[in-house]
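Peer 1: Just the structure for this:
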Amino acid sequence: MLEQALVMLAAAGGTAVVQAASTDAWAELRQAVARWFGRTDTRREQVESERLELTRTAVRSSDPADADRILLEQQAAWRTRIEYALEELPESERAEAADQLRAVLAEHERVAGAGRVSAGPGGVAAARDVRVKADRGSIGAGVINGGAHIGPPPLPDPSRG
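Peer 2: Below is the predicted model:
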């Protein structure tokens, strides 16, 4: 049984894999995670890289109605794989492997954080897809530079008929 800190590390690893699967940071994280699993065994590294690619395919091709379930399943699967990988190591190697995984995740956070979005008070920011649906109305989309006001449309000018 792993100590709580390593379980949390495995959970962070699973989350990072799933979150990166549909981003530009994917290739770098996939390679680093596969290398971490491989531990100088190039065959195992290749197998893990292929498994990671299957995760990307699952995440990117999921039906929107199933997306949350797929994300959670993939996240749990990678958390478990990381936990098992750490458990299988001799105690003398476990701390070093954990430090290496922390370094992989820190580097990913640094790279992924560079493209992070944010919004001020009352704003909305999205780092993933945004789906908007309108019932009995219409939706317009675009880029707004500056302020915006949403409310009822102005009344037509009577002189314009």
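Peer 1: okay, CA-based contacts and neighbour counts for the rest of this
Peer 2: Noted.
Peer 1: What segments of the chain are helices?
Peer 2: Ranges of helices in the chain, per DSSP state H, are 4-20, 26-38, 42-61, 67-88, 91-113.
Peer 1: residue closest to the middle of the chain?
Peer 2: residue 19 (0.8 Å; CA atoms, centre = their mean).
Peer 1: and that one, how far is that from residue 70?
Peer 2: 12 Å (CA to CA, to the nearest Å).
Peer 1: Would you agree residue 2 is in contact with residue 87?
Peer 2: Yes. Using CA atoms under 8 Å, residue 2 makes contact with residue 87 at a distance of 6.6 Å.
Peer 1: Just want to know which of the two has more residues nearby.
Peer 2: Neighbours were tallied for residue 2 and for residue 87 using other CA atoms under 10 Å; the higher tally belongs to residue 87 (15 against 12).
Peer 1: Hmm, that one is touching residue 1, no?
Peer 2: Yes. Distance between residue 87 and residue 1: 7.1 Å, which falls inside the contact criterion (CA under 8 Å).
Peer 1: what would the helices of the chain look like in JSON lines with distance to residue 144?
Peer 2: Listed next are those as JSON lines, based on distance: least, CA to CA, whole Å:
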{"stretch": "helix 4-20", "distance to residue 144": "27"}
{"stretch": "helix 26-38", "distance to residue 144": "29"}
{"stretch": "helix 42-61", "distance to residue 144": "28"}
{"stretch": "helix 67-88", "distance to residue 144": "29"}
{"stretch": "helix 91-113", "distance to residue 144": "23"}
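Peer 1: Also this sequence, please, to line up against the first:
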Amino acid sequence: MLTEALTAVAAGGGMAVVQAAGSDTWAWFRTRCARLVGRGDGAREAEALDRLDRTAAVLAAAEEGERERVRAVHAVLWQGEFASLLESLGEEERELLVGQLGALAKDFGSGSAGGAVTGNTFHGPVAVQTGDHNRQENNFGSGG
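Peer 2: This next block holds a predicted model:
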């Protein structure tokens, strides 16, 4: 049985899957996630890619009134996938996976789309900044 902390990491991974699905960063995310799940096994990685693509397809096909329920179901399914993986590993490899899942969740979970800006329409000058701990100075208009 997983500790609360490991369960939280698995849940963050599950949320990252549903947050990234359909975003501009999906191709990058799915590859990164499949490698994480595959753990160096090409067949397991290919299977993970297939499951990730099925998740993305189901989420994309969900009707407006069902979308949040479908997202929640798939987040829990992926949480289970990550929890099973964590349980199957030895302590050292588990610690490595916890770090990788944490990074995945940080990059894509909790309402984030991995720094992607999607579903927006911009009319006129726009500045977009994503990420943590960065600095940006913007000057619009004439220098006068």
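Peer 1: mind checking what residue 42 of structure 1 lines up with in structure 2?
Peer 2: For residue 42 of structure 1, the aligned position in structure 2 is residue 42, judged by TM-score structural alignment.
Peer 1: burial of its match, as a residue count?
Peer 2: Neighbours of residue 42 of structure 2 under the rule other CA under 10 Å: 12.
Peer 1: cool, residue 145 of structure 1 as well?
Peer 2: By other CA under 10 Å, the residues close to residue 145 of structure 1 number 6.
Peer 1: Tell me who's in contact with residue 7 of structure 2.
Peer 2: Applying CA atoms under 8 Å, 6 or more residues apart in numbering, we find residue 7 of structure 2 in contact with 79, 83.
Peer 1: Tell me how far residue 30 of structure 2 lies from residue 80 of structure 2.
Peer 2: 17 Å.
Peer 1: With neighbour numbers in mind, choose between these two.
Peer 2: Using other CA under 10 Å, the more surrounded residue of residue 30 of structure 2 and residue 80 is residue 30, with 21 against 17.
Peer 1: Give me the distance between that one and residue 48 of structure 2.
Peer 2: Taken as CA to CA, the span from residue 30 of structure 2 to residue 48 of structure 2 is 9 Å.
Peer 1: I'd guessed residue 31 of structure 2 sits against residue 49; true?
Peer 2: Yes. With contact defined as CA under 8 Å, residue 31 of structure 2 counts as touching residue 49 (7.2 Å).
Peer 1: okay, the two: which has more neighbours?
Peer 2: Counted by other CA under 10 Å, residue 31 of structure 2 and residue 49 do not tie: residue 49 has more neighbours, with 20 against 16.
Peer 1: list the contacts for the closest residue to that one other than its chain neighbours?
Peer 2: Ranked by CA to CA, 6 or more residues apart in numbering and with sequence neighbours excluded, the top spatial neighbour of residue 49 of structure 2 is residue 34, at 5.6 Å. Applying CA under 8 Å, 6+ apart, one finds that residue 34 of structure 2 lies in contact with 45, 46, 48, 49, 52.
Peer 1: at 6 Å what do you get?
Peer 2: For residue 34 of structure 2, the contacting residues are 45, 48, 49, by CA atoms under 6 Å, 6 or more residues apart in numbering.
Peer 1: tell me which of the residues you listed is nearest to residue 76 of structure 2?
Peer 2: Distance to residue 76 of structure 2, by CA to CA, is smallest for residue 48 among the contacts of residue 34 of structure 2, at 15.6 Å.
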